[in-house]
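1. Coordinates for the following, if possible.
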Amino acid sequence: MPRPDLPSAVSRRPSPLLLLAFAVAALVALPLAGIVAQFTEPGTAATWRHLAAHVLPEYLANTALLCLSTGLAVAVIGGGTAWLVAMHDFPGRRWLEWALVLPLAMPAYVLAYVYTDLLQYAGPVQSGLRAAFGWQRGDYWFPEIYGLGGAATVFAASFYVYVYLLARTAFLERAGGAAEAARSLGCGAWGAFLRVSLPLARPAIAAGTALALMETLADYGAVAYYALPTFTTGIYRAWFALGDRAAAAQLAATLLGFVLLLLTLERAARGRARFHGGSRRRSPRRALHGVAAWLATLGCALPLVIGFVLPAGRLLALAHADGDAQLGPRFLTLAGNSLAISALTAALATLLALALAYGARLARGPARRAAGLLNRGIALGYAVPGSVIAVGILIPVTRLDHAIAALWQSLGQPHPGLLLTGGLAALVYGYLVRFLSVAVQTVDTGLSRITVSMDEAARSLGRGRGALLREVHLPLLRGSLASA
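-> Below you'll find the model as predicted:
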């Protein structure tokens, strides 16, 4: 009987999954290549010198500080809440476990608007304080909502969910049994967390933090509302206010450099860790009592209240007071269209991410390195502002649309219209360029937690790649695929 793990002529052929990775990477790179190509236009050197002398230092400083503040906050909030709900039992844990994802439904710019409305000088909070204590302007100190601090707070409240989802899955699938074993050997609760649970969840926390930071880098609404000069506000100002495509493209290319650095740091945070052996049995949650139990409830409820409950309540109050002309049949139509497009994009992104991450896992030697680089390259689209991606897509896709129409008319048929840009195809394409990285990071993190010994055991029993995916990996990836 032939050994299934020995290379064969078939295994030396290019893997279909690797070819798919090249094709997807090329599609993702198309709008980004259009941005980078602006560097070749005449006069761009002078534009770059002007940017470097006048605005680039401020953009660099603000963007770096914003990423540092947001990254620390989402890692602590997302990782901490995930550890509490996955490893402990306390009042309200069951509903908090799913409710903690709700802030992801609240865009960061909406949070910025709501908290500015609540916390500004004329808002209800400061007005209530002045009325209660008889204060006047200058009699009291109140934190400034505008600027770097406000933006970092808003991003942390909105994006910690990325870390929470990935870290919760890691704690449930890997850390529970190991932490229980550590405690049985005399290690305390904090010692088990710091020395066992946290290292096992580190890849997931790093991946979630990277996703949150890429979302932060790409955001325009919140930083523009808070008047914080960053790369995204500079790109929009250069492209749409000043009409300087070259300057906008150069700023966007610099932003891509930030993303490359971020991805490199995320990989370094993961390290070369691989998981071998160990039980995947979920251990019983440790019950908390007394003050510790209620502190855990408060610690999990606070991000939910800040990121969803207060903003949603304020928006409902404003809608009830002022009315909303969009409510009614039009609202149902808009909601239906949004759900249909998001479901289609999510399904395609999850399938592509599974193929890309699985292809990188199966590849060996140079092919493995190539697949890893391609998957990291796909993540670049996540940090580019949506409007820039739209422009980068519309230019080549519109040309393709016109070419298809010309070919169709040359066959004696009537003009078919804009088949790609006039329908869902271009829109879904843009969403995939923007959000495929989320699914790839999530599935890749899930695959990294599947032990190498499981693959080797399945191959020794004669299981091929398809059976390995179907019988071993997919059942173990259910949580990661749902998160993707």
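2. use CA for all of it now, contacts and neighbours both
-> Fine.
3. in the chain, which spans are strands?
-> 88-89, 286-287 (DSSP state E).
4. what's the first-to-last distance across stretch 318-333?
-> One end of stretch 318-333 to the other measures 22 Å (C-alpha to C-alpha, to the nearest Å).
5. what about the strands of the chain, which gets the closest to residue 326?
-> Nearest to residue 326, of all the strands of the chain, is strand 88-89, at 42.2 Å by C-alpha to C-alpha.
6. now for the closest one, which elements pack on it?
-> If you count contacts as 3 or more C-alpha pairs under 8 Å, 6 or more residues apart in numbering; DSSP states H and E, strand 88-89 packs onto strand 286-287.
7. tell me which strands and helices the strand it packs on is in contact with?
-> Checking 3+ C-alpha pairs under 8 Å, 6+ apart, strand 286-287 ends up next to strand 88-89.
8. neighbouring contacts of the strand it packs on?
-> Residues outside strand 88-89 that contact it (C-alpha atoms under 8 Å, 6 or more residues apart in numbering) are 285, 286, 287, 288, 293.
9. likewise stretch 34-46?
-> Residues contacting stretch 34-46 (C-alpha under 8 Å, 6+ apart): 245, 246, 247, 249, 250, 252, 253, 392.
10. Now do the contacts for the second one.
-> With C-alpha under 8 Å, 6+ apart as the criterion, the residues that contact residue 246 are 38, 39, 41, 44, 47.
11. Here is a second sequence; please produce its structure as well for comparison:
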Amino acid sequence: MRGLATVALLVAVTCALPMIAVLIAALSGGTDTVRHLVSTVLGAYTWTTFKLVVLVALGTFAVGVGAAWLVTMTRFPGVRFFEIVLVLPLAFPAYVLAYAYTYILDHPGIVQTTLREMTGWGPREYWFPDVRSLGGAAIMLILVLYPYVYLLARAAFLQQSGTTFLAARALGSSAFAAFFKVSLPLARPAIAGGVLLAVMETIADFGTVAYFGVQTFATGIYTSWFSLYDRAGAAQLALCLLSVALLLAMLERVQRGKAKYHDPARRAPSMPPIELGGWSSLAAVVLCGIPVAFGAVLPIVILLTMGLGSEQDLLSPRYLGFVRNSVTLAGVAAVVTVIAAICVGFFRRLQPGRLSRGAAYVARLGYAVPGGVIAVGLMVPFAAFDNALDAWMRATFDVSTGLLITGSIWLLVAAYMVRFMAAALGAYEGGQAMVHANMDAAARSLGEGPMGTLRRVHLPILAPSLLTALLIVFVDVMKELPATLIMRPFNYDTLAVQAYRLASDERLGGAAVPSLVIVAMGLLPVILICRQVGRGRRV
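-> Presented below is the predicted three-dimensional model:
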């Protein structure tokens, strides 16, 4: 029992370490760096990040809520199909969509080339929207992040009774007006939680904004760390981003806590779905089909076309090495993260109190911290430790230890654990709710201790939840880019790094090959989510 508490608290300390290290490094950087940032890039980073966040928040709200309302409260041809496939874009990293759409929409792409051939226009005789822009980055992020809002809004709409909606209709409101006056306010906490999740992913994004040349805090941290070699500047930018992320995490937690709807008429029938016909049904099909087509179907077609035309051989020893590195990192990180989540969650169940609740709360904070911030927060203290140890060994024994921890796989795995602990812990606690307290009492009466109860009672029941947690963390690690770029060992590249490197060199055809593998891996947990969506639909 004491060992379990020690491990749980150690996990919480590890999750808190990046935030503490970033704070200390930023405060010790001096005011010169702060003044330089304020006078040069801080204002531009802040304004650009703010505009991107606003665009993504509005876009994910409109697409997610609109799609959730249509598939939940109306009936039109293909509604059962759309309520499932609307989740598919969640499998795509935004930077993969950026590569795909740049390939067809950029100046040498098929769209503009066809336009010039049909009209006879020269390269500078027409205007075409630039995909490599703030607006383009916002669209890419909206297409992959709206499922967060869709899933939570749909669940909220399914839980609503039809009584209040029908009462609004009886009082003369149209279906459209009743939606805005009744259904939308009741689902507001869940919708706000989904939008905040999308916003947190937006401020954490690096691959999309870096490729499109959009200067946000995420790109600023990477530039300061690698291009300018300004560790203090990177830490201070990371502190700014961390402050915003933690504020959003607090808002999301408050909204999730308020996401309760107490229906006084529990036996009231659910709202009968509205049957759409004619132009209305066609409009519903189009509106639900657009995000699926542009967020999943078209990108897959584009990537396949790009990949077939490239010279990248997925079966070559080099690419097999990328796959092996990615799978190794993702597999080890998934196992370590899930084991850590079990320790934190089981400790909270055995000893409910401030200590265990605090450990669980701190462990969850990593999901709000961008990968670049976590990387800086872990690299700074461990690099200082490695350098101090090496200096002491040289002075004492005339032996150089080098960098024992910095640049190792295990420090990168720790970063992944911090980043994705919330996902694993959420899946574990969701399954743990099915294990009644009487089962623990029965196990104790039969002579089992805490670890025996966990091994023989909890884990067999929680196997589906733990498998889901493993898959989610595995795929999230496969897609993670900023932490991997900053912290990976020398000459230890992954599929995500290879895709980013090829795209940065404008070799988009080559970038399609590793991107397709990442997407294929991402479809695994999304298929599980789709199955849950299908089971939870209203008849």
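12. before we move on, the earlier item: and of the strands of the first structure, who's closest to residue 302 of the first structure?
-> The nearest among the strands of the first structure, by C-alpha to C-alpha, is strand 88-89 at 17.2 Å.
13. can you tell me the mean distance of the closest one from the second structure after alignment?
-> Superposing on the second structure and averaging over aligned pairs (mean C-alpha distance after the TM-score superposition for the first structure), strand 88-89 of the first structure comes out at 3.7 Å.
14. Check the gap between the spatially closest residue to residue 419 of the first structure that is not a sequence neighbour and residue 162 of the first structure for me.
-> Residue nearest to residue 419 of the first structure in three dimensions, not counting chain neighbours: residue 401, with 6.5 Å by C-alpha to C-alpha, 6 or more residues apart in numbering. Using C-alpha to C-alpha, one obtains 37 Å as the distance from residue 401 of the first structure to residue 162 of the first structure.
15. do the same with residue 329 of the first structure
-> Using C-alpha to C-alpha, we find residue 329 of the first structure at a distance of 33 Å from residue 162 of the first structure.
16. which of those two has more neighbours?
-> The neighbour comparison of residue 329 of the first structure against residue 162 (other C-alpha atoms under 10 Å) goes to residue 162, with 29 against 9.
17. how about the more buried one, what's its partner in the second structure?
-> By TM-score structural alignment, residue 162 of the first structure lines up with residue 148 in the second structure.
18. Any buried residues in the longest helix anywhere in the second structure, and which?
-> Secondary structure of the second structure per DSSP state H: the longest helix is helix 317-350. Residues of helix 317-350 of the second structure classed as buried by neighbour count (16 or more other C-alpha atoms under 10 Å): 319, 321-323, 325-348.
19. now do stretch 249-266 of the first structure
-> 249-256, 258-260, 262-263, 266.
20. Looking at these, which one is closest to residue 223 of the first structure?
-> Of those, the one sitting nearest to residue 223 of the first structure (C-alpha to C-alpha) turns out to be residue 255, at 15.1 Å.
21. Please name the nearest non-neighbouring residue to the closest one.
-> Once flanking residues are discounted, residue 255 of the first structure sits nearest to residue 231: 6.6 Å by C-alpha to C-alpha, 6+ apart.
22. tally of neighbours for the equivalent of the one you found over in the second structure?
-> Aligning on TM-score structural alignment places residue 231 of the first structure opposite residue 217 in the second structure. Residue 217 of the second structure: 28 surrounding residues under other C-alpha under 10 Å.
23. now the one 5 residues further on
-> For residue 222 of the second structure, the tally of surrounding residues (other C-alpha under 10 Å) stands at 24.
24. At the geometric centre of the second structure, which residue sits there?
-> Residue closest to the average C-alpha location in the second structure (C-alpha atoms, centre = their mean): residue 201, at 5.3 Å.
25. Residue in the first structure paired with that residue?
-> Under TM-score structural alignment, residue 201 of the second structure pairs with residue 215 in the first structure.
26. residue contacts, the nearest residue to its match once chain neighbours are set aside?
-> Distance criterion C-alpha to C-alpha, 6+ apart; nearest residue to residue 215 of the first structure, sequence neighbours excluded, is residue 383 at 6.2 Å. Residue 383 of the first structure makes contacts with 214, 215, 216, 217, 218, 255, 256, 259, 434, as judged by C-alpha under 8 Å, 6+ apart.
27. Next, the contact list for the last one, please.
-> Going back to what we said before, that points to residue 434 of the first structure. Residue 434 of the first structure makes contact with 381, 382, 383, 384, 386, 389, according to C-alpha under 8 Å, 6+ apart.
28. gap between stretch 71-81 of the first structure and the chain center?
-> Distance of stretch 71-81 of the first structure from the chain centroid (C-alpha atoms, centre = their mean, to the nearest Å) equals 14 Å.
29. whereabouts in the second structure does it align?
-> Using TM-score structural alignment, stretch 71-81 of the first structure lines up with residues 57-67 of the second structure.
30. Give me the mean distance between the matching stretch and the first structure.
-> Mean for stretch 57-67 of the second structure is 1.8 Å (mean C-alpha distance after the TM-score superposition for the first structure).
31. Show me the contacts of residue 383 of the first structure that map onto helices.
-> Going by DSSP H, the helices hold 214, 215, 216, 217, 218, 255, 256, 259, 434 from these.
32. which residue sits closest to residue 277 of the second structure, ignoring its sequence neighbours?
-> residue 76 (7.1 Å).
33. Counterpart of that neighbour over in the first structure?
-> Residue pairing (TM-score structural alignment): residue 76 of the second structure is matched to residue 90 of the first structure.
34. Could you report the neighbour count for its match?
-> Neighbour number of residue 90 of the first structure under other C-alpha under 10 Å is 20.
35. Then residue 515 of the second structure?
-> By the criterion of other C-alpha under 10 Å, residue 515 of the second structure has 28 neighbours.
36. The one 5 residues further on now?
-> Other residues within reach of residue 520 of the second structure by the criterion other C-alpha under 10 Å amount to 14.
37. Quickly note the distance from it to residue 295 of the second structure.
-> From residue 520 of the second structure across to residue 295 of the second structure, the span is 14 Å (C-alpha to C-alpha).
38. Now the match of stretch 71-81 of the first structure: buried residues?
-> For stretch 57-67 of the second structure, using 16+ other C-alpha under 10 Å, the buried residues are 57, 59, 60, 61, 63, 64, 65, 66, 67.
39. which residues touch the residue nearest to the third one when sequence neighbours are not counted?
-> Leaving out its chain neighbours, the residue that sits closest to residue 60 of the second structure by C-alpha to C-alpha, 6+ apart is residue 146, at 4.4 Å. The contact partners of residue 146 of the second structure, by C-alpha under 8 Å, 6+ apart, come to 59, 60, 61, 63, 64, 198.
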